[in-house]
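>>> predicted model and sequence below, questions to follow.
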Amino acid sequence: MNLFYTSSIILFFLSFFMGFLVYLKDKKNKLNRLWFIFSIFVATWSMLLYLVSSAQNELDAEKWQYALDISALGIPVAYFYFITNFLSLKVKRVTSIIIFGATLDLIFFSTTTLFKVGVIKKFAFFWVDTGPYYFIFPFFFLSLIFCAIALLVIEYRKKINSIERKKQIKYQLIAGAIGFSGGVVNFLPQLFDVFPFGSHIILVYTSIVSYMIFKYRLFNVRLILVEIAIFLLNLFLFLNIFTSYAKVDFILNVSVSVTVFILSTLLLRGIYRDINDREKIAVLAQNMSIANDRLRTMEEQKTEFVSIASHQLRTPLTVIKGYASMILEGTFGATSPTVREAVENLYKSSEKIVVLVEDLLTVSRIEQGRMALVFEKVNLVNFLQDVFSEIITETREAGIDIAFNVEGNKQFFVSIDPGKFKQALRHILDNAIKYTPGGGRIRVSISRENLSEKARIAISDTGIGMSPEQLKSIFESFNLRAEMNNSKSTKVNSKDDDNAEQELERSPIAKNNTMGIGLYIAEEIIDAHNGNLRIESAGTGTGTTVIVDIPCV
C-alpha cells in the first residue's frame, strides 16, 4: 500500500469518526449535524478514491468513479451550508434552489460522456478520463468553496468582542484555505501531468478543525479526545481476542477486554457527571450575574423613585407647614384652644415629615454619589453649643437631663460643611432623645483624641441601649425597623400581623417614624468629612454612647 492509498484510508476514518462523535454530542444542534454531513461526504469521497485507485481492473474502477463524482459534488454544498450556519447567516431560498438545482444537474451530467469518457491508467493506478465539459465540475466546486471562504474573511474582518470566537473563525479560514487547495490539486491530473496529492493536504484541514474542537470548543465538545482514545483502546483489545492462539490466551484477552470496557464505561460516566455538574454551576453563575444586574437596575430605579417622590412631597408639605404656622401666629385671627392644639400637632407632624423627606433625599444623593459638601473652617465648640441650644426645649419637655462639657475649656477648629455636619449631629442627638425615657440623662462632651490629633465628640445616654446584633448592622439604611419586624415575627403568628404592626408602631424604635435612616445618614456624612463614627453599648437597657472623631485644622 503506497502513501496515496494510506492517506485516503486515514482521511476516511478520521473524517467519519470526528463527524460522528460531534454529532453524538448534540444531535439537535444544526451546526453539529451539518458538520457530520460534510464529514460523511469527505469520508465517502476518500474511501471511493481509494477504491478507484486500487481497483484491479478498468470496469471496477469506472464503477467506483461514478460514485466518487457524486460524493465529490456533495462536499462543496455541505461545506457552504456548514460555514453559513457557523457564521449564523441565513441562506436565501432562491440561493438554495440554485445550488441544489445545479447539484442535481451535475449528478445527471456526470453519468454522460460529456463529463467523463471513463478511466485510464495513470501514476500506476486508475484515474478519471475527462470529457469535453468536465471543467464545469471544478468550476461549480470552486465557486461554492470561494463563496464560503469569502464569507469567513468578511466575518473575520468585523469587530468581534469574543477572542475565542475570533480564533474559531481564523482557524476555520486557515483550514478551509489549506484543505480545499488540496481539493483543487486533485483536479490537476485531468489537465496536467501532476500527481494528485490533494488527499494529503485535506488531512491538514481535518487536523486543524480537530484542533479547533479541542482548543476553542468549536462544537462545545470536551470529551472527543478521551472518547477516541478509549474507543481505539477497546477496539484494539477486542481485535486482539481473534489473534489468540491458545485457550489460555483467548480467556485472558477476553477478560482484559471486558474489564477495560467496564472501567472505560465507568470512567466516561464519571466524566459526564462532572461536566454536567460544571455546566449546571456555570448556568447558575450566569443566572446569578443576570439577577445581580437586575437587582442593580432595580436599586437604581428605587433610588431615583425615592428622589422624585421626595421632591414632589416637599412643596405640599411646605404649604401645610406654612399655613399651620400662620394659624398659630394668629394671621387668620384668634383660635380656640382645641383648634390651636390640633394645629400644633399638625405643625409638629408636618415638621417631622419634612425632616423625613430631607433624609430620604439625602439617602438618594448618597446612593447616587451626588452628595456635595462645601467645607468651612469652624470653631467646633461654638458650633456644638448652637446645636445644643436647639434641643434644650425638647429635652426639657421629655424630662431628660442634658449637659454639655468641653475638655479644659479648649477650642477645636475643624473643616466641615456646617449644614451637613449639623444634620449628622442632629440625627445622633435625636436618637438619644427618642430612646431615652423621662428621668434619663444625656451627656455631650468634646475632647482631643491624642493619638490621631482629632476632635472627639461623645454623646452618651441612659436609654434603651443596643444588643450586639444591633451594633453589627446599625449603620445599614432602614435597618432599625427591619430588626423590629424580625424580632416581632419570631414572637407572633402570621394571623396576628395586624397586632404586631400596631405593637411595632408603639415601640420606642418606631416612634417618630425614623425608619432607621438617621444613623446611616450620619455615618455617611461623617465619613465624607474624613471622620469616623462608632457606637458603644453594653447591651439593652444599659444606654448608648456615640463617638464621632473629626480631624482638626
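Alright, I've got the coordinates. Numbers count the residues shown, from 1 in each chain.
>>> going by C-alpha atoms from here, please, whenever you check contacts or count neighbours.
Noted.
>>> for Phe404, give me its contacts.
Contacts for Phe404 (CA atoms under 8 Å, 6 or more residues apart in numbering) come out as 385, 388, 443-445.
>>> is it true that it lies in a strand?
Yes: membership of Phe404 in a strand is supported by DSSP: H, G, I helix; E, B strand; the rest coil.
>>> show me what the longest helix anywhere in the chain is packed against.
Secondary structure of the chain per DSSP state H: the longest helix is helix 247-328. Under the contact criterion of 3 or more CA pairs under 8 Å, 6 or more residues apart in numbering; DSSP states H and E, helix 247-328 touches helix 224-241, helix 337-368.
>>> highest mean neighbour count out of the ones you listed?
helix 337-368 (a mean of 17; mean count of other CA atoms under 10 Å).
>>> check which helices and strands it sits against.
Using 3+ CA pairs under 8 Å, 6+ apart: helix 337-368 touches helix 247-328, helix 518-528.
>>> next SSE downstream of that helix?
Next helix or strand after helix 337-368 toward the C-terminus (DSSP states H and E): strand 376-379.
>>> what's in contact with that following strand?
Contacts of strand 376-379 (CA under 8 Å, 6+ apart): 411-418, 553.
>>> re the thing from before, got JSON lines for the helices and strands packed on helix 337-368, with mean neighbour count too?
Formatted as JSON lines, the helices and strands packed on helix 337-368 follow (neighbours: other CA atoms under 10 Å):
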{"stretch": "helix 247-328", "mean neighbour count": "14"}
{"stretch": "helix 518-528", "mean neighbour count": "21"}
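>>> and the comparison structure, right after this:
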Amino acid sequence: MDIINILLTSIIVLNIFLALAVFFQRTSHSAPANRTFTLIVVAIVTWSAGIIYYRYLQDVEHLLALTRLHHIAALFIPVFFLHFVTQYVREIVSVTRIIPLLAYGSACALGLLTYFTASVVVAVSVPPVGEKVVVFGYGYLLYASHFLIFFSIALSLLFFAYLKSRNPAFRKRTLTLFLGVLIASSIGMVSNLILPWFGYFKINWLANFSTFFYVGFIFYAIVRFKLFNLKLIATEVFAFAILSFLVVELFLAETTTQLILRVVLIALVAILGYLLMRSVYREVEQREELERLTKQLEKANVRLRELDRLKSEFVSIASHQLRSPLTSMTGYASMILEGTYGKVSEGVREAVERIYESGWLMAESVEDFLNVSRIEQGRMKYEMQDFDLADLSKKSVEEQIPVAKNKNLTLTFQTDDTGPYTVRADLGKIKHVLTNLIDNAIKYTSKGSISVSVCRLSTGRTARVIISDTGIGFSHETGLKLFDKFVRARNAHEVNVSGTGLGLYVAKEMIEAHKGKIWAESDGEGKGSRFCFELPLVS
C-alpha cells in the first residue's frame, strides 16, 4: 500500500470515529444536528473509500461503475452540509425549508443522471503510465454547478448569521466554521472538479485530505455550540478503541485456549464498556437537567426581583396617598378634642377619640410601609450628628409614661452612671427605634412593668439599650425570625391585633445602617422579653 492510500485510510478511520461519537449521543435537543453531521461524514467516507479503491482497480468496466458511484457520493456532501447549516443558524437566520429540499432533489436527480447515462462520466481509461483518465460529458458543468451553488448558499447563511448575531462566542465559532469549510471546499472543488475537467488528475486525491479539516471544523463548531458532550465522546471512543484492539488480537490467537480467553475478555470488556457509557449518559443527563432547572430558577428569580421592585413602588405610592388624608383626619380630630371648635358632648368626644386613635395607628402603619419601601429601594437617608443616647432614651420614656399609666403599667428608666453615652447617628431614626420598641413593650404587656436601661459595655466603645418587659414573651423559634418582614409572635394577636410585623424589621435595618446590632431575648411564652440594641460610642 502506497503512502497516499495509507494516509487516506487514516483519514477515513478518524472521520468514522467522529461520526460514531456524535451519532450515539442521546440528548434529544442534539439529535437533528447529530444525524446531519453523521450523514456528512458518511458521504465523505464513502467518497474517500471510493478514491482508494479507484487507485487500485485496473479493470475498465468496473472502474466506470465505481467512478460514477464515487461522483454520486460526492453530490450529497454539500447537501448534508447545507442541511447542517440551516440547523446551526436557525435561531439567527430564518431559512425556508424549500432550499434543503431543492438541494436533496438536485443531488438525487444528478445521481440518477450520473449512474444511468453517460452525460456526466462518459468513460475511464487506464494509461500504461500515470494517473487514470476520466472522460466527462456535457452534463458535467451541471454537476459542478451543484457543488458551487449549494456550498455558496451554505457559506452565505453562515456569513449572514455571523453578521446578525450579537453573541461574541457564537460569532467566533461561526467565523471559524466559515473559514475552515471555505478553505476545505475550495481545495476539493479545485482538485476534484476544475482540474479534472481540464484533464489534470495527478492530485485528485488531495481533496480527500482536506475532508479531515472539513469534518474537524464542523466537529469543533458543534462541540463549542454544545450540541453534544465531549465526555460522552471520549468514553465511546475509548471503549470502541479497546474493543477494536481486542478483536484484532482475537484473529492472532494461536491456540484454542487463547481464543476462548480472548473471546471471554472481549465479552467482559463489552459489558463493562456498556455499563461505563450508561453511567456517563446518566451523569450527563442529570447535569443537563440540573442546568435546565438552574436556568429556570434564574429566570424566576429575575421575575421575582422585578415583582418585588414593582411591589415596593406600589407600596410607596399607596402609602404616600394615604398619609395626607390620615394627617388631616388626626389633625382635625386633635383640634376637636382640644376644644378648638367649642365644647362637644361626651358621646361625640368618645367617638372623636376613637377616630384619633385609629388614625394615629393607621399613620404608624403607613410610616412603616414607607420606611420599608425606602429601605428596599435604597432611598433611606441618614443625617448624622452627635447626641447622648441616654438623654434621647430618657425623653422617649417620658413621652410614653402617660400611655403606660393608662394600662396600669410601670415604666422606668435607668443608666449605669458611666456616661456620657455620645453616639454619632441619625437622631430621628434612633428616636423612631426607641419609640417603636417601648411602644411594643407597652402593647404586649398586660400587667407588670417595663424598664429601659442604658449602659456602657466593658470595652468602653459601645453603648447598649435594653427594653425589658413582663409581657407575653416568645419562643426560641419565633425569636430567630422576629426581625423579618411581616413576622409577629404566635400569641401577639391575642394582645394587639393592629400590628403589621414591619416595625422590628425597620428597626433592625436602621440600627444596622449605623453599624450597630439589635436582637431579642425571652425565657419563653408568657415570661416577658428583652429587646436590646447596641451603637458604637464616639471616641
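Nice, I can see it. It should be emphasised that the depicted structure is a prediction, and the values quoted were computed from it without experimental measurement.
>>> thinking again about what came up before, what's the mean deviation for the longest helix of structure 1 versus structure 2?
Following the fit onto structure 2, the mean deviation recorded for helix 247-328 of structure 1 is 2.6 Å by mean CA distance after the TM-score superposition for structure 1.
>>> tell me the angle of that helix relative to helix 224-241?
On the basis of axes from the mean of the first three to the mean of the last three CA atoms, to 10 degrees, helix 247-328 of structure 1 is oriented at 160 degrees to helix 224-241.
>>> returning to that earlier point: Trp64 of structure 1 is nearest to which of the helices and strands packed on helix 337-368 of structure 1?
In terms of CA to CA, the element of these nearest to Trp64 of structure 1 is helix 247-328, at 37.1 Å.
>>> returning to what we had before: okay, the helices and strands packed on helix 337-368 of structure 1 in a markdown table with distance to Leu14 of structure 1 next?
Shown next, in a markdown table, are those (distance: least, CA to CA, whole Å):
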| stretch | distance to Leu14 of structure 1 |
| --- | --- |
| helix 247-328 | 21 |
| helix 518-528 | 67 |
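>>> JSON lines please, covering the contacts of strand 376-379 of structure 1 and showing distance to Val52 of structure 1.
Below are the contacts of strand 376-379 of structure 1 laid out as JSON lines (distance: CA to CA, whole Å):
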{"residue": "Gln411", "distance to Val52 of structure 1": "107"}
{"residue": "Phe412", "distance to Val52 of structure 1": "103"}
{"residue": "Phe413", "distance to Val52 of structure 1": "101"}
{"residue": "Val414", "distance to Val52 of structure 1": "98"}
{"residue": "Ser415", "distance to Val52 of structure 1": "95"}
{"residue": "Ile416", "distance to Val52 of structure 1": "94"}
{"residue": "Asp417", "distance to Val52 of structure 1": "93"}
{"residue": "Pro418", "distance to Val52 of structure 1": "97"}
{"residue": "Val553", "distance to Val52 of structure 1": "97"}
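>>> now for the residues you listed, which pair is the farthest apart?
It's Gln411 and Asp417 that sit farthest apart of these, by CA to CA, at 18.4 Å.
>>> neighbour count winner among these two?
Each of Gln411 of structure 1 and Asp417 has its neighbours counted (other CA atoms under 10 Å); Asp417 has more, 19 against 15.
>>> leaving out sequence neighbours, find the closest residue to the counterpart of Ser415 of structure 1 in structure 2.
Correspondence of Ser415 of structure 1 to structure 2, assessed by TM-score structural alignment: Arg424. Distances taken as CA to CA, 6 or more residues apart in numbering put Asp386 closest to Arg424 of structure 2, at 4.4 Å, once the chain neighbours are dropped.
>>> what about Leu102 of structure 2, how many neighbours?
13.
>>> ignore what I typed, I meant Ser393 of structure 2.
Using other CA under 10 Å, Ser393 of structure 2 has 23 other residues around it.
>>> and if you look at Met380 of structure 2?
15.
>>> what's it aligned with over in structure 1?
Aligned counterpart of Met380 of structure 2 in structure 1: Met371 (TM-score structural alignment).
>>> my guess is the match of Ser415 of structure 1 meets Val538, correct?
Yes: using CA atoms under 8 Å, Arg424 of structure 2 makes contact with Val538 at a distance of 6.4 Å.
>>> ok so, going back, now, the contacts of strand 376-379 of structure 1 that are in strands?
The members of these that map onto strands under DSSP state E are 413-416.
>>> now render the helices and strands packed on helix 247-328 of structure 1 as CSV, adding distance to Gly543 of structure 1.
Below are these laid out as CSV (distance: least, CA to CA, whole Å):
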stretch, distance to Gly543 of structure 1
helix 224-241, 69
helix 337-368, 25
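>>> distance check, the residue lying farthest from the centre of structure 1 against Met326 of structure 1.
The outermost residue of structure 1, judged against the average C-alpha position, is Ala334 (67.4 Å), by CA atoms, centre = their mean. Separation of Ala334 of structure 1 from Met326 of structure 1 (CA to CA, to the nearest Å): 11 Å.
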